[in-house]
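Trainee: Let's see this in three dimensions:
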Amino acid sequence: MTAPAPAPADIFAKRESEVRSYCRNWPAAFDTAQGARIHDRDGRSWLDFFAGAGSLNYGHNNPALKQALIDYISRDGVTLGLDMHTEAKRMFLESFERRILQPRNMDHKMMFTGPTGTNAVEAALKLARKAKGRQSVVSFTNAFHGMSLGSLAVTGNAFKRAGAGIPLVHGTPMPYDDYLDGKTPDFLWFERLLEGSGSGLNRPAAVIVETVQGEGGVNVARAEWLRALAELCKRHDILLIVDDIQMGCGRTGAFFSFEEAGIEPDIITLSKSIGGYGLPMALTLFRPELDIWEPAEHNGTFRGNNPAFVTATAALDTYWSDDRLTKQTLTHAERVEAALAAICAEHQDAGARYRGRGLVWGLTFADKERAAAVCARAYDLGLLLETSGAESEVVKLLPPLTITPDELDEGLAILTRAVAESAS
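Mentor: All right, here's what the predicted structure looks like:
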């Protein structure tokens, strides 16, 4: 007699590495998803305030993007193109230029890297060092830029850095906005090190920064802090890299998260939602004069994921031909902030506080373990939430930008209940 097949949970535990993480908090075997909802194989439904860690800004199986993908596959469109010219890539480049670059008076060149965010960061770091002839790169406390070695060297999280297994060099951390609780003038330490002949700081090739640190705990940089950083970099001949991998593609309202501050980065990294549909895609943008690469000096087999070009183009043409999505995101932000303010007022005794921009928000408590308890209870009640921060002390809200007002209110009501029911 043939032995019965193992139950799904059994095969995951038997064959999948101990490195798995999200599934430990969300043990369901998910099967289908649409918009802001995801379902398991038994039909149970959750509202998704995780959105693929920011890779699904337009929701699960967005109909406009899905149809474009189905049409492309049905006509045997090229799937893998490396960096060959393809019609799918041409259409994406033309749409990105028309929808994103030209309206912002940007003349950046575009480089398709390997398919993940850390690939885009590695390319940015390599290019900055090549352009300036220097090795050091300055990053910030609580930053997260990826899991490959170059990206880890500019990442702040001690647990993730330790996984490298070797020294992580040529990266120097500086305090992020409000890291020192406003007790020290912005960039005082950085300026002193740059100007002091005895500081021991190697002159940096670049500074890399997130305008909102998502994985680092939803830490929001002020516009004036970002402007001062951009001015410092210009004054000291340092390239400014903005990592917009999680906060770009409309997450904070505008397409790029740095637009509110009015700064002009030398290099920008995009991934996650740039593909639109959750398909792997990443790119690095840079000012034309920085395009000093030799052919094939930096490459990667999967830098030509043409189905992602197709869905990326559909996303640009559907959502970025006008400002409706930006306005909707900012309207949604007001609803989220109001709900979080009410939660914090109700749980003042627990030290509840909130912060965020657009549709990325964080909720914290005096008891740092409370965040995990809130997320666990939310899962039981039908809402996917993750924690973030160096000690997983932040409840992080990252719903799809396309979520409906009713779905948003439903999710916020579940969050409110989860906070109340997680009290010890």
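Trainee: contacts, neighbours, all on C-alpha from now
Mentor: OK.
Trainee: residues in contact with the residue lying closest to residue 216 once chain neighbours are set aside?
Mentor: Among residues not flanking residue 216 along the chain, residue 389 sits closest, at 4.4 Å (C-alpha to C-alpha, 6 or more residues apart in numbering). By C-alpha atoms under 8 Å, 6 or more residues apart in numbering, the contact set of residue 389 is 142, 215-218.
Trainee: want to try a markdown table for those, with distance to residue 244 and secondary structure as columns?
Mentor: A markdown table is the format used below for these (distance: C-alpha to C-alpha, whole Å; DSSP: H, G, I helix; E, B strand; the rest coil):
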| residue | distance to residue 244 | secondary structure |
| --- | --- | --- |
| 142 | 15 | coil |
| 215 | 13 | coil |
| 216 | 14 | coil |
| 217 | 16 | coil |
| 218 | 14 | coil |
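Trainee: next up, for comparison:
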Amino acid sequence: MHGLETMNRMESEVRGYVRAFPVVFERAHGSTLVDEDGREYLDFFAGAGVLNYGHNNPAFIEALQQYLADGGIMHGLDMATVAKRNFLELLDEKILKPRGLNYKVQFTGPTGANVVEAALKVARQATGRSNVVAFTNGFHGLSMGALSATANAKYRRAGGATLPEVTRLPYDRYLGEDFDTLDLFEKMLEDTGSGLDLPAAVIVETIQGEGGLNAARPEWLKRLREITERHEILLIVDDIQAGVGRSGNFFSFEESGIVPDLVTVSKSLSASGLPMSILLMKPEVDVWEPGAHTGTFRGNNLAFVTAAKALELYWSNDDFAAEVRRKHDVLKTRLSALATDFPAVEFEVRGRGLMMGIASVKMPELAGQVSAAAFQRGLIIETSGAKDEVLKFLPSLTITDEELEHGLAIVRECLEELVK
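Mentor: The predicted structure is shown next:
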């Protein structure tokens, strides 16, 4: 059968992305998707940040094929396998030791939400406290514990229950450029009449992927780290979308120089689109009893194979990250030019690395209109923010300069058509 009829007939109404991109995709390579009719689409979506190294990267396909041909372990729960050991050794050698990081590694269930659940649970166990501070426009997943830290009302309503034990505070620049929102946090911690119970943890995204591409300033993150250390509050950095090179460094917090107590990593960690998540935590936070946070699919050996290959190929030196930073400069320059060339829209350029957006508070509907018009021209690009007011640029990190410029040219064409 051709087309979407089967999906429309059988799938739940919960579907989202297929409504914006209503075709049946069949093949993919690099930054290109191909539908069943053979039409090619340039991908500025990258699986919502899962495909940092592009679709069907040949190096990962070859490693998988060899592993399968050799009869490698497919499913292992949390038992020891050669594939797991190889990944751990490379993670330590290529990522943790060069950055002076001493973390224990927990393999959680394979989704980002599951690793957030694990982080919140172990933080509460380690401190003996229950309250958690999260921030406006934060997104941390949609299972119930993670959802309690997620801000968007649409997602919270879908939970169908009260979501307790989280205090929401304003993110960096939420109240404007001249107001340091951490003044409020610090005052509430010091005032016994504030109603803020001493938190077990603070959970924060350094770049808010789903919340509108808001990027916290390094100085704000440094102050947040200082406050949490002084009050013995654990700091969790949710690096699920902003990590694995997306920001221009392997971890998005590196630019600020802070060291979180816990880091959640998922999405592009496997490098291939295979589901995989890990929780990094300082040794003293690792208070789990054996089996206290478990799951049938917490040991994805195929993902270990491709993740290890990515660490070997892309993270043995700084060359790959430097290329991401160079492409960021190109993208930021082009987006700034769009903001200048369409003054009536009053665009704001947001984000960092290859995780950027242009937002218009004045015309919030424009982002969705551009996304739809771009799709008709062969570009897949999504929106972000509480009102979908941000056009979100999330290409693969391996995208060529020519592909990046081509996609930006399509966005410009759409704006020229839509903004009269």
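Trainee: TM-score of the superposition?
Mentor: The TM-score (TM-score structural alignment, normalised by the length of structure 2) is 0.98; 419 aligned residues with a C-alpha RMSD of 0.9 Å.
Trainee: sorry, back to before: tell me which residue of structure 2 lines up with the residue nearest to residue 216 of structure 1.
Mentor: With the correspondence set by TM-score structural alignment, residue 389 of structure 1 lines up against residue 385 in structure 2.
Trainee: again with residue 116 of structure 1
Mentor: Under the alignment (TM-score structural alignment), residue 116 of structure 1 pairs with residue 111 of structure 2.
Trainee: Need the counterpart of residue 49 of structure 1 in structure 2.
Mentor: Checking TM-score structural alignment: residue 49 of structure 1 goes with residue 44.
Trainee: From residue 148 of structure 2, how far out is the residue lying closest to residue 84 of structure 2 once chain neighbours are set aside?
Mentor: Leaving aside its chain neighbours, residue 84 of structure 2 sits nearest to residue 304 (5.8 Å; criterion: C-alpha to C-alpha, 6+ apart). Per C-alpha to C-alpha, to the nearest Å, residue 304 of structure 2 is found 30 Å from residue 148 of structure 2.
Trainee: Same check on residue 373 of structure 2?
Mentor: Distance, residue 373 of structure 2 to residue 148 of structure 2, by C-alpha to C-alpha: 35 Å.
Trainee: Same check on residue 185 of structure 2?
Mentor: 19 Å.
Trainee: Look at the two and report which has more neighbours.
Mentor: Each of residue 185 of structure 2 and residue 148 has its neighbours counted (other C-alpha atoms under 10 Å); residue 148 has more, 25 against 17.
Trainee: what span of structure 1 lines up against stretch 13-25 of structure 2?
Mentor: Using TM-score structural alignment, stretch 13-25 of structure 2 corresponds to residues 18-30 of structure 1.
Trainee: Would you mind measuring the gap between the ends of the matching stretch?
Mentor: Using C-alpha to C-alpha, one end of stretch 18-30 of structure 1 lies 19 Å from the other.
Trainee: so what's the aligned residue in structure 1 for residue 323 of structure 2 up against?
Mentor: Residue 323 of structure 2 maps onto residue 328 in structure 1, with residues paired by TM-score structural alignment. Residues near residue 328 of structure 1 by C-alpha under 8 Å, 6+ apart: residue 401.
Trainee: Do a quick rundown of the strands in the stretch 51-200 of structure 1.
Mentor: Counting by DSSP state E, counting those that start in this stretch, residue ranges of the strands within the stretch 51-200 of structure 1 are 109-112, 137-140, 171-174.
Trainee: Would you mind listing the buried residues in stretch 215-234 of structure 2?
Mentor: Counting neighbours by 16 or more other C-alpha atoms under 10 Å, one finds that the buried residues in stretch 215-234 of structure 2 are 215-216, 218, 220-221, 224-225, 227-228, 233-234.
Trainee: how distant is that stretch from the center of its chain?
Mentor: Mean-position distance between stretch 215-234 of structure 2 and its chain equals 20 Å (C-alpha atoms, centre = their mean, to the nearest Å).
Trainee: if I line the two up, what does residue 204 of structure 2 land on in structure 1?
Mentor: For residue 204 of structure 2, the aligned residue in structure 1 is residue 209 (criterion: TM-score structural alignment).
Trainee: ditto for residue 102 of structure 2
Mentor: Aligned counterpart of residue 102 of structure 2 in structure 1: residue 107 (TM-score structural alignment).
Trainee: Residue 122 of structure 2 now?
Mentor: Per TM-score structural alignment, residue 122 of structure 2 is aligned with residue 127.
Trainee: can you check residue 53 of structure 2 too?
Mentor: With TM-score structural alignment as the criterion, residue 53 of structure 2 lines up with residue 58 in structure 1.
Trainee: Quick check: the aligned residue for residue 351 of structure 1 in structure 2?
Mentor: Residue 351 of structure 1 maps onto residue 346 in structure 2, by TM-score structural alignment.
Trainee: Any figure for the gap between that match and residue 419 of structure 2?
Mentor: 12 Å.
Trainee: and what of residue 329 of structure 2?
Mentor: Distance of residue 329 of structure 2 to residue 419 of structure 2, computed by C-alpha to C-alpha: 26 Å.
Trainee: next one: residue 282 of structure 2
Mentor: On the measure of C-alpha to C-alpha, residue 282 of structure 2 and residue 419 of structure 2 end up 51 Å apart.
Trainee: Please say which of the two ends up with more neighbours.
Mentor: Applying other C-alpha under 10 Å to residue 282 of structure 2 and residue 419 shows that residue 282 carries more neighbours, namely 16 against 11.
Trainee: Could you find the closest non-adjacent residue to the alignment partner in structure 1 of the more buried one?
Mentor: The equivalent of residue 282 of structure 2 in structure 1 is residue 287 (alignment by TM-score structural alignment). Nearest non-adjacent residue to residue 287 of structure 1, counting by C-alpha to C-alpha, 6+ apart: residue 108, 4.5 Å away.
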